[in-house]
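> any chance you can model this:
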Amino acid sequence: MRSRTIAAMALGTTALLALTGCGPDAKTASGPSSSPSPGATDGKLDSLPENEILDRAAAAMDNLQSVHVTGGLPYAADKTAASGSTSVKVDISFDRKGNCSGTIQAEGLGSVTVIRSPELLHIKGDADFWRNIARQRHATPKQENALVGTFAARWMKMPRSNPQSSQMAAVCDQMDAVTGIGASAVEVRKDGISLIDGKTTVAVSAKTSEGTEETYWIATQGTPYFLKALSSGGKDGEVAYSAFDAPVDTAPPAGADVLDLSKAGAGEGS
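Predicted coordinates:
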């Protein structure tokens, strides 16, 4: 039986904020689980034992091919939320082919929007984002201002086949981290029935081996997906899941001034 770890998910979804390959450890991402197929719940999910409910939900999430995630998450550069953590907001869609579209915003670090299709990567960061990048690279004030003046609030693109694309959009490869991170639950209990966006859910709470308390709202009709997850106990975060298996919109930004990074600044295109 597994429970989801929101703090661990945050490490994956904030990888893009560094643009230096500083993503999650490979050990934190897992592929599809060996849990039984979730199947349809026919509204009787809440009558099952709490461990079986979590197992079915875990299997449903692992079988997803795409999902949309929104919410607020804890994040710390040293990969512990207990020291120097900050608040991260995510609004992004993923699929298991590495396509993604959405925005990540970190308190004090700025925000960045990314669109990665099978052919191209588009990114756009705000001024705070690029100032943070410049400071990470120990740029002089003049260099920092030049970087911000050139790139802030401007779309950039490069072919997905470019090796730098993988570093610049590491977040797009985090579908497994978003849906498949697990931790051993010390205690599990059912917390009743409630509505999430008009859908009936059963709430299941668990204490994890990391000492956090997490609650999951799981759909009782149809496939038992997580619709919402809440974490507390020093790693506070809340995320919502939607658009299950819906195609990710990776259309390029329409009518935008796009800088073509594959031309090393020699030209621009859209």
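
> C-alpha only now, for contacts and for neighbours.
Noted.

> quick one, what contacts residue 106?
17, 86, 87, 88, 89 (C-alpha atoms under 8 Å, 6 or more residues apart in numbering).

> please repeat the previous calculation with a cut-off of 10 Å.
14, 17, 72-75, 86-90, 112, 128-129 (C-alpha atoms under 10 Å, 6 or more residues apart in numbering).

> any idea how far it is from residue 220?
33 Å (C-alpha to C-alpha, to the nearest Å).

> same question for residue 107.
Using C-alpha to C-alpha, residue 107 is found at 35 Å from residue 220.

> so which of these two has more stuff around it?
Neighbours per residue (other C-alpha atoms under 10 Å) separate residue 107 from residue 220, with residue 220 holding more: 24 against 13.

> which of the three states applies to the residue lying closest to residue 213 once chain neighbours are set aside?
What sits nearest to residue 213 in space, not counting adjacent residues and going by C-alpha to C-alpha, 6 or more residues apart in numbering, is residue 207, at 4.6 Å. At residue 207 the chain is in strand, as set by DSSP: H, G, I helix; E, B strand; the rest coil.

> one more to put side by side:
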Amino acid sequence: MTRKHRVLTAAIASVAVLGVTGCGQGDDGGKSAGKSGSATKEKNSQGSDEGDTGSSSANRKTPSGVEKLAPRAILAKAAKANTSAKTVRVSVPGSLDVPGSLDLMTDKAGNCAGTVTNEGFTGRLIRKGDKVWFKPEDAYWNDPATKAIVAKFPDAKGKYLHGTTDKSFTLMFISGYCEVGGPKSSAMFSGEGAVLTKGAVTTVEGKKVVPVHMDSKKDGKSTVYVATEGPPYAVKADSGKPKMTTFLSDFGKPFTVPPSPPASDTIDAVKIEELSMNTG
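As a prediction, this is how the structure comes out:
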């Protein structure tokens, strides 16, 4: 399918990390600690997280001892911490395998708001339950690839593509990461189907973390980085297929979903998709 036939092929395929990083089975009981090489500081351009707003700075810096546990136990601790957080910020900087990026604030109910960039175009995303709104920047509608869409829907520019996750393929995928803060996020820590090993304590965004490596024949190699001070949040996940990185931060920080755009500011996403797919 060429770019001309895609409506913001929204599918930042990176959403697959929800399953990829959760593929692990096999546990060496923690005996592999330190085998993954020297500690290397990891950096991300996104803002850093200081933990749940209800915890003090001292508590956030208190060693948890999670790095002493076996790999599977570390993932279990991370699963409990991450899924208990009321909100979480999700950032994907993009990679050679993922032609886009995103920065979203999400909550446990699957609501979210933020920005998504795909193929050079950025848009504003809002999701409330199964309802999604996505507003591409004006430059998208000025692109030659959207000429047929604009001809059919001349008032599309400046409006939100709107629909539900069960009807719109585009909106389902583009908002997939909105569920990272909900029950489905536990897939990141299931550890089913791959061999788990534990690396040496390192740092991510200035935070001490212990990496848990997962090696799966099906999904390749992935790594989840779990904070060793304060709540044992998983703050970073590297996946092998597709090759990409996800950063998790701002756990428990206040987040209110923006108001739903009025109907006059929206356009049916399904109609746009159908036209885009059928334009030669």
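
> how about the longest helix out of those in the first structure, aligned to which bit of the second structure?
Scanning the first structure for the helix with the most residues, using DSSP state H, yields helix 50-62. Aligned using TM-score structural alignment, helix 50-62 of the first structure spans residues 71-83 in the second structure.

> now do stretch 97-105 of the first structure
With TM-score structural alignment as the criterion, stretch 97-105 of the first structure aligns to 109-117.

> which of the residues in the matching stretch are buried?
109, 110, 111, 112, 113, 114, 115, 116, 117 (16 or more other C-alpha atoms under 10 Å).

> ranges for the helices of the stretch 151-280 of the second structure?
For the stretch 151-280 of the second structure, helices defined by DSSP state H, counting those that start in this stretch occupy the ranges 169-174, 269-278.

> could you name the helices and strands sitting against the shortest one?
On a contact count with 3 or more C-alpha pairs under 10 Å, 6 or more residues apart in numbering; DSSP states H and E, helix 169-174 of the second structure meets strand 112-118, strand 121-128, strand 131-136, strand 160-164, helix 269-278.

> next one: it to chain centre, how far?
Offset of helix 169-174 of the second structure from its chain centre (C-alpha atoms, centre = their mean, to the nearest Å): 14 Å.

> how about the last one?
Taking C-alpha atoms, centre = their mean, the mean C-alpha location of helix 269-278 of the second structure is offset from the chain mean by 26 Å.

> deepest-packed of the helices of the stretch 151-280 of the second structure, please.
Each of those was scored by mean neighbour count; the highest is helix 169-174, a mean of 23, by mean count of other C-alpha atoms under 10 Å.

> okay if I get the helices and strands packed on helix 169-174 of the second structure as a markdown table plus distance to residue 235 of the second structure?
Formatted as a markdown table, those follow (distance: least, C-alpha to C-alpha, whole Å):
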| stretch | distance to residue 235 of the second structure |
| --- | --- |
| strand 112-118 | 18 |
| strand 121-128 | 22 |
| strand 131-136 | 26 |
| strand 160-164 | 29 |
| helix 269-278 | 33 |
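
> out of those, the one nearest residue 170 of the second structure is which?
helix 269-278 (7.6 Å; C-alpha to C-alpha).

> which strands or helices does the closest one pack on?
Short answer (3+ C-alpha pairs under 10 Å, 6+ apart): helix 269-278 of the second structure packs on strand 131-136, helix 147-152, strand 160-164, helix 169-174.

> the ones you listed: which one's closest to residue 63 of the second structure?
Of all these, helix 169-174 sits nearest to residue 63 of the second structure, with 36.6 Å by C-alpha to C-alpha.

> surely residue 249 of the first structure meets residue 118?
No - counting by C-alpha atoms under 10 Å, residue 249 of the first structure does not reach residue 118; the two are 11.4 Å apart.

> so what sits against both of the two?
99, 100.

> same list, the helices of the stretch 151-280 of the second structure, but as a markdown table with distance to residue 194 of the second structure please.
Compiled in a markdown table, those are given as follows (distance: least, C-alpha to C-alpha, whole Å):
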| stretch | distance to residue 194 of the second structure |
| --- | --- |
| helix 169-174 | 26 |
| helix 269-278 | 37 |
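
> tell me which of the ones you listed lies nearest to residue 133 of the second structure.
Taking C-alpha to C-alpha, helix 169-174 is the member of those nearest to residue 133 of the second structure, at 7.8 Å.

> if we can go back for a sec, tell me the buried residues in the longest helix of the first structure?
Judged by neighbour count (16+ other C-alpha under 10 Å), helix 50-62 of the first structure contains these buried residues: 50-62.

> just stretch 207-225 of the second structure next, same as before
207-216, 219-225.

> before we move on, what about stretch 141-157 of the first structure?
Result for stretch 141-157 of the first structure [16+ other C-alpha under 10 Å]: buried residues 144, 147, 148, 151, 152, 153, 154, 155, 156, 157.

> nearest spatial neighbour of the second one, skipping sequence neighbours?
Right, the one you point to is residue 147 of the first structure. In space, residue 147 of the first structure comes closest to residue 130 once its chain neighbours are excluded; the distance is 6.8 Å by C-alpha to C-alpha, 6+ apart.

> give the contact list for the one you found.
17, 109-112, 124, 136, 144-145, 147-153.

> in three-state terms, label it for me.
Per three-state DSSP, residue 130 of the first structure ends up helix.

> the one 5 residues further on too?
For residue 135 of the first structure, the secondary-structure state derived from three-state DSSP is helix.

> thought it was touching residue 144?
Yes - counting by C-alpha under 10 Å, residue 135 of the first structure does reach residue 144; the two are 7.4 Å apart.
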